[in-house]
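> My questions concern the predicted model and sequence given below.
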Amino acid sequence: MIDYIMGTVKYIHTDHVVLECGHIGYKIHCPNPFIYQQELGKQTTIHTYQHVREDILALYGFENLDERDLFIKLIQVSGIGPKGALAILASGKPEQVVQAIENEDEKFLTRFPGVGKKTARQMILDLKGKLTNWTDVQLEFEPTEVEVSDSGLDDAIEALGALGYGQKEIKKVMPQLKNEETLSTDQYIKKALQLLLN
């Protein structure tokens, strides 16, 4: 398994980044690729999980080992695949997800795209009591200051679609997003996710 890749961030897309290492470009799917906006053209390290199936060979990337460990736990739950786990991590802070599982808060868990009542119950059944290492972990996912792009809102809308949100849901939060001062793509995404989860 590829544990991590250190390389240059070449491209950032709505659901993945391309990291060049040894003249090879690795396509790495991330919960929120735009967190690497400041690293564009620079060398960085991304912790990875290699997903292998008969018809799929994919790399998933994370800022730190704790985030990756939670992703691995989530995909072990029946009904949650890699894309679903990424959407959960992109939509909420890991410690919020863990807290909801420990508190058996089905209502909170079903706010995530692709998670219905059955899947939320399965998450609680499979993971409650097995995530105690998160009790004292405080991860910060506040958006960093990045160069603002005029297409920031458009890119954010595209990213929300990639995370599994429908046009109806996105349309509902558009007025609040347009009322914001000009933000970076990452900041628009974070704001939209806050609104969608309220």
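Nice, thanks for sending it over.

> When you work out contacts or count neighbours from here on, use the C-alpha atoms and nothing else.
Will do.

> Report all helices and strands that the longest strand along the chain contacts.
If you go by DSSP state E, the chain has its longest strand at strand 43-53. Under the contact criterion of 3 or more C-alpha pairs under 8 Å, 6 or more residues apart in numbering; DSSP states H and E, strand 43-53 touches strand 4-12, strand 56-62, helix 65-75.

> In JSON lines: the ones you listed, plus distance to residue 139.
Formatted as JSON lines, these follow (distance: least, C-alpha to C-alpha, whole Å):
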{"stretch": "strand 4-12", "distance to residue 139": "19"}
{"stretch": "strand 56-62", "distance to residue 139": "12"}
{"stretch": "helix 65-75", "distance to residue 139": "9"}
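
> helix/strand/coil for the most centrally placed residue in the chain?
Relative to the mean C-alpha position of the chain, the nearest C-alpha, by C-alpha atoms, centre = their mean, is the one of residue 31, at 2.1 Å. Residue 31 falls in the coil class when you classify it by DSSP: H, G, I helix; E, B strand; the rest coil.

> The structure to be compared is supplied as follows:
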Amino acid sequence: MIGSLRGEIIYKGLDRAELQTNGIGWEVFLPQRELAKLALNEKKELFIHHHVAEGADVLYGFLNRDDKQVFEMLLSVSGIGPRISLSVLSVACGQRILQAIAEADVAFFEQVRGLGRKGSQRIIVDLKSKVGQIKELDLQDKVGNQAVNQALRGLGFTKEEVSEALKELPNNVKEEDEIIKYALRQLGKNG
């Protein structure tokens, strides 16, 4: 099984990128919002889900392990395949998806192309009990309390911007002031 690949982005398409590692080009499908963050000739590590179905081997890639884990959770839902799961992750990061599941936000999932009301409800029903078990994706566990979130929101950033900035927070960044500095650097890159 392939867990991750590190290399250079040598091609970007509409729904995939090619990552070259040691002379081998790996075609990897990515969520749209993550594909947009990649630049040609950039060195990147992608966390890989290797999917085998109907004789085809397909690689799905993510910029962080959390999104890969949410992708795999979505695949566990009956009737939800890799394309729909990838479409869900194209709409929002894993943290936001887990929030939508916990809040039974059917409207959030209905905005995903190819996923209707029944599929949206099935995701919520099948995964709601699992969401409470995933502590490593919980922003409050990473941040420790609401102070960081409130400070960044007080500076005019939206809830979504703050969540996006903190989703790849390194484990060694634990103090509130360090977390705020990290988030501001991330928000500065995106702005």
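That came through, no problem. Predicted model, so just to flag it, every value in this text is computed and none were measured.

> List the TM-score for the superposed pair.
The TM-score (TM-score structural alignment, normalised by the length of the second structure) is 0.68; 141 aligned residues with a C-alpha RMSD of 1.9 Å.

> would TSV of the helices and strands packed on strand 43-53 of the first structure with distance to residue 133 of the first structure and mean neighbour count be doable?
Below are these laid out as TSV (distance: least, C-alpha to C-alpha, whole Å; neighbours: other C-alpha atoms under 10 Å):
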stretch	distance to residue 133 of the first structure	mean neighbour count
strand 4-12	22	18
strand 56-62	18	18
helix 65-75	9	17
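
> Hmm, residue 90 and the residue nearest to the centre of the first structure touching each other?
Yes: Residue 31 of the first structure is within contact range of residue 90, at 4.6 Å (criterion: C-alpha atoms under 8 Å).

> what helix or strand does residue 126 of the second structure sit in?
Element membership for residue 126 of the second structure (DSSP states H and E) is helix 117-131.

> and the residue mapped onto residue 24 of the first structure from the second structure, how many neighbours?
The pairwise alignment with the second structure assigns residue 24 of the first structure to residue 24, based on TM-score structural alignment. Residue 24 of the second structure has 10 neighbouring residues, counting by other C-alpha atoms under 10 Å.

> try residue 99 of the second structure
14.

> Are we agreed that it is in a strand?
No: counting by three-state DSSP, residue 99 of the second structure falls outside a strand, being helix.

> For it, give its distance to residue 124 of the second structure.
From residue 99 of the second structure across to residue 124 of the second structure, the span is 10 Å (C-alpha to C-alpha, to the nearest Å).

> Likewise for residue 150 of the second structure?
For residue 150 of the second structure, the distance to residue 124 of the second structure - C-alpha to C-alpha - is 28 Å.

> Please apply the same query to residue 111 of the second structure.
Counting by C-alpha to C-alpha, the gap from residue 111 of the second structure to residue 124 of the second structure is 14 Å.

> now swap in residue 102 of the second structure and tell me
Relative to residue 124 of the second structure, and taking C-alpha to C-alpha, residue 102 of the second structure is found at 8 Å.

> Between the two, which has more neighbouring residues?
Comparing residue 102 of the second structure with residue 124 by other C-alpha under 10 Å, the one with more neighbours is residue 124, at 23 against 17.

> Run through the residues that contact the more buried one.
Shown in contact with residue 124 of the second structure (C-alpha atoms under 8 Å, 6 or more residues apart in numbering): 101, 102, 104, 106.

> Just name the closest of those residues to residue 154 of the second structure, please.
Within the contacts of residue 124 of the second structure, the smallest distance to residue 154 of the second structure is 25.6 Å, found for residue 102 (C-alpha to C-alpha).

> leaving aside the residues next to it on the chain, what's closest to the closest one?
residue 128 (5.7 Å; C-alpha to C-alpha, 6 or more residues apart in numbering).
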